[in-house]
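# give the three-dimensional model of this entry:
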Amino acid sequence: MKRIGVLTSGGDAPGMNAAVRAIARKGIYHGLEVFGVHQGYSGLIEGHIEKLEAGSVGDIIQRGGTILQSARCPEFKTLEGQQKGIEQLKKHGIEALVVIGGDGSYQGAKKLTEHGYPCIGVPGTIDNDIPGTDFTIGFDTALNTVLDAIDKIRDTASSHERTFIIEVMGRNAGDIALWSGLAGGAESIIIPEENFDMNDIVQRLNQGSERGKKHSIIIVAEGVMSGTAFAEKLGKVSNYDTRVSVLGHIQRGGSPTAFDRVLASRLGARAVELLLEGKGGRAVGIENNKLVDHDILEILGKPHNIDNSMYKLSKELSI
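Got it, this is the predicted structure:
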């Protein structure tokens, strides 16, 4: 193998640049030519491809977002779109592709693999919803962004004696809500993986009020409902003065944490190692702080699970 490519696809995540840097420099170190594909699968179809040098990825490890840019590409879901992408790879002599992204990005890599084109998937998404890895690139940074917001909102919630409902991202996964809620001392955490009883939430708020508590924080994962919808439901069964904060895309931005930079560097380098070993159709990850890789054709069929003990603990500590 002489030439490999790398692209970032789907929603951007802090640490993607660190992964691109690791893939480029690991490849160059081992004598490979590395090409960056701009605008994800859309750019692949259009042939927006350039050769990366060691200097091309200098001074990016600390930057959020992705220097390769990203885009949604419905066309790549079609056979014709996939064939166009493969033709571009052949045109540039690129023999394998590293795809950094989430579930949708993995689906594209899976299709290329099924067509006999070797791909390695690197989990890059703040949602932390990719099977086969304990953590995805960007999750830790997003988590700390949310936690910072919770701490600040709690200050004003305390000052005005209000209940704040904070809507966080995560798509159909509750990891951001669960981890930030536990770390931020939220009174209730609403996630897709666990059913909730509004009457139980009101009872918990009442218990806090009875012992003199004047404010509360409720974290709602977007995969359940919007913060506004939750506030309306809560208002129908209680008289608590609520305010809603939707953190939105602020969760995707910012300089990646040390954890995400190291994770991205390790996963990106491992992806190149697999290609050098002649292995394609794999998805890299980290489990129990050990690098692992799985068959990308199998990984997408597995469910994403949360740590139920963390959810139980959050309820025990928020009495």
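# all contacts plus neighbour counts: C-alpha atoms, from now on.
Noted.
# ranges for the strands of the stretch 201-319 of the chain?
Applying DSSP state E, counting those that start in this stretch to the stretch 201-319 of the chain gives strands spanning 216-221, 242-246, 282-287, 290-295.
# burial measure for residue 255, as a count.
A count of nearby residues for residue 255, using other Cα atoms under 10 Å, gives 20.
# ok, now which ones touch it?
The contact partners of residue 255, by Cα atoms under 8 Å, 6 or more residues apart in numbering, come to 14, 15, 62, 63, 64, 141.
# restricted to helices, list the residues you listed.
Among those, the ones falling in helices (DSSP state H) are residue 141.
# would you list the contacts of residue 255 in TSV and tack on distance to residue 79 and neighbour count?
Shown next, in TSV, are the contacts of residue 255 (distance: Cα to Cα, whole Å; neighbours: other Cα atoms under 10 Å):
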residue	distance to residue 79	neighbour count
14	31	32
15	31	37
62	37	16
63	35	18
64	33	22
141	36	26
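# and the nearest residue to residue 140 once chain neighbours are set aside, how far from residue 209?
Spatially, and ignoring its direct neighbours in sequence, residue 140 is nearest to residue 260 (6.3 Å; Cα to Cα, 6 or more residues apart in numbering). According to Cα to Cα, to the nearest Å, residue 260 and residue 209 sit 39 Å apart.
# which residue ranges form the strands in the stretch 51-200 of the chain?
96-101, 119-123, 163-168, 188-190.
# about what we covered before: who's more crowded, residue 260 and residue 209?
For residue 260 versus residue 209, the count of surrounding residues by other Cα under 10 Å is larger for residue 260: 26 against 13.
# residues contacting that one?
Residues in contact with residue 260 (Cα under 8 Å, 6+ apart) are 14, 15, 137, 138, 139, 140, 141.
# before we go on, could you also do this sequence so I can check it against the first one:
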Amino acid sequence: MEKKVTKIGVMTSGGDSPGMNAAVRAVVRTGLYHGMEVFGIMRGYAGLIENDIFPMHSKSVANIIQRGGTILKTARCKEFLEHEGRKKAYENLKKHGINGLVVIGGDGSFKGAQKFSNEFDIPCIGLPGTIDKDIAGTDFTIGFDTAVNTAVEAIDKIRDTADAHDRLFIIEVMGRDAGYIALHSGIATGAEHILIPEKKTDIDHLISSLQEKEKRQKLVNLVVVAEGDGFGGAEEVAKLVKEKLNADTRVCILGHIQRGGAPSCLDRLIASRMGYSAVECLMEGRHNVMVGIVNNKMSYTPLDKAVKAKQKIGDDWMKIVKILAS
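A predicted model of the protein is given here:
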């Protein structure tokens, strides 16, 4: 690998998340401050292969810190999975003289960056941009806080209707492989039950618990389900509940509203810190790591460990849910 990074490429990849723009802004302005050239890559790895690459200046990132989504767009790219596609991407970077890459995305994006860097002489730095918070090596991922707050706001409104009509609401939030959005939003809104992929759901216990609460005439019953729950999400859970429980049940799937909207203060802050640190890493020769924040301090995890390891949800969390919802 080249010793000194002088031209940086920055891109967003995988699912969008609030705060990605703040991270792009930080990478661009930090790179320019240190006398580097910075290039934006449109639509992630697809733009890398198609040479959709352009120089970025300070004005390029003006007035974007408060915007959701990503100004660089994002896309899935099957071609990058093949060696020929990665070779084409490398050749395009060389045309521009880019010798350092910042990839903002999730574990799939990091797998691509790791493989790309191993095959060619481009050092890569990963920034965890995913609402699911499913990457080890950081306390928060860019977008998670905003997504949880969006879910909490929606569930609070659903609670009003649940209270008015004495209904059981089963609410599905995002989280195909990780239940952090369900866990945090469920606790914050006083949900009776939280179903997540990391813990096996005892459907009989869920039914008996809801029956017991019905006998006590508990006014509001909310069940928050991560989309990746073992039973297949809120619709499937609702079917099972309706079969065994005579309750007025409604399903509400929050869906992609959790990905959108202006990023929270926390997401803007961590994205800015991570973007700044990504450039510092490239300058210092620290390559092929994911920049994270642990205990409010910058943390650096090798990309291969960041993609292999997952955050684990401890039993203490589920104990809190059980006690507070009783």
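# any idea which of the strands of the stretch 201-319 of structure 1 is most buried?
Neighbour counts averaged per stretch over the strands of the stretch 201-319 of structure 1 are highest for strand 216-221, at a mean of 26; criterion: mean count of other Cα atoms under 10 Å.
# now do that one: which elements does it pack against?
Applying 3 or more Cα pairs under 8 Å, 6 or more residues apart in numbering; DSSP states H and E, we find strand 216-221 of structure 1 packed against helix 139-160, strand 163-168, helix 175-184, strand 188-190.
# make a markdown table from those and add distance to residue 204 of structure 1 to it.
Listed next are those as a markdown table, based on distance: least, Cα to Cα, whole Å:
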| stretch | distance to residue 204 of structure 1 |
| --- | --- |
| helix 139-160 | 17 |
| strand 163-168 | 12 |
| helix 175-184 | 15 |
| strand 188-190 | 8 |
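# what's the closest of these to residue 245 of structure 1?
The closest of these to residue 245 of structure 1 is strand 163-168. By Cα to Cα, the value is 4.8 Å.
# residue in structure 2 paired with residue 308 of structure 1?
Counting by TM-score structural alignment, residue 308 of structure 1 corresponds to residue 315 in structure 2.
# do residue 69 of structure 1 as well
Per TM-score structural alignment, residue 69 of structure 1 is aligned with residue 73.
# pretty sure its match is touching residue 14, no?
No - contact criterion Cα atoms under 8 Å: residue 73 of structure 2 and residue 14 do not qualify, at 9.7 Å.
# now list whatever residues contact both of the two.
Taking Cα under 8 Å, 6+ apart as the criterion, residue 73 of structure 2 and residue 14 both touch residue 44.
# which residue of structure 2 sits farthest from its center?
residue 215 (39.4 Å; Cα atoms, centre = their mean).
# ok, residue 191 of structure 1 - contacts?
Counting by Cα under 8 Å, 6+ apart, residue 191 of structure 1 makes contact with 173, 174, 177, 178, 220, 221, 223, 224.
# if you set the cut-off to 10 Å instead, what comes out?
By Cα atoms under 10 Å, 6 or more residues apart in numbering, the contact set of residue 191 of structure 1 is 170, 172-178, 219-225, 306, 311.
# rewinding a little: Throw the strands of the stretch 201-319 of structure 1 into CSV and include distance to residue 99 of structure 1, thanks.
Formatted as CSV, the entries for those read as follows, by distance: least, Cα to Cα, whole Å:
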stretch, distance to residue 99 of structure 1
strand 216-221, 27
strand 242-246, 30
strand 282-287, 9
strand 290-295, 14
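# one step back: are any of the contacts of residue 191 of structure 1 buried, and if so which?
Burial by neighbour count, judged by 16 or more other Cα atoms under 10 Å, picks out 170, 172-178, 219-224, 306, 311 from these.
# isn't residue 223 of structure 1 right next to residue 194, touching?
No - at 11.3 Å, residue 223 of structure 1 does not count as touching residue 194 under the criterion of Cα atoms under 10 Å.
# between these two, which contacts overlap?
In contact with both residue 223 of structure 1 and residue 194: residue 174, using Cα under 10 Å, 6+ apart.
# what about the helices in the stretch 1-150 of structure 1?
16-29, 40-46, 79-91, 103-114, 139-160 (DSSP state H, counting those that start in this stretch).
# so the fourth one aligns onto which residues of structure 2?
This means helix 103-114 of structure 1. Taking TM-score structural alignment as the measure, structure 2 aligns residues 107-118 with helix 103-114 of structure 1.
# how big's the offset between the matching stretch and structure 1?
Superposed on structure 1, stretch 107-118 of structure 2 shows a mean distance of 1.1 Å to its aligned residues (mean Cα distance after the TM-score superposition for structure 1).
# how about the contacts made by the closest residue to residue 194 of structure 2 other than its chain neighbours?
Nearest residue to residue 194 of structure 2, sequence neighbours excluded (Cα to Cα, 6+ apart): residue 224, at 4.8 Å. Residues near residue 224 of structure 2 by Cα under 10 Å, 6+ apart: 155, 169-173, 181-183, 185-187, 189-196, 233-234, 252-253.
# one more: residue 158 of structure 2?
Residues near residue 158 of structure 2 by Cα under 10 Å, 6+ apart: 152, 164, 169, 171, 222, 252.
# and it, what's its match in structure 1?
For residue 158 of structure 2, the aligned residue in structure 1 is residue 153 (criterion: TM-score structural alignment).
# so how far is residue 184 of structure 1 from its match?
10 Å.
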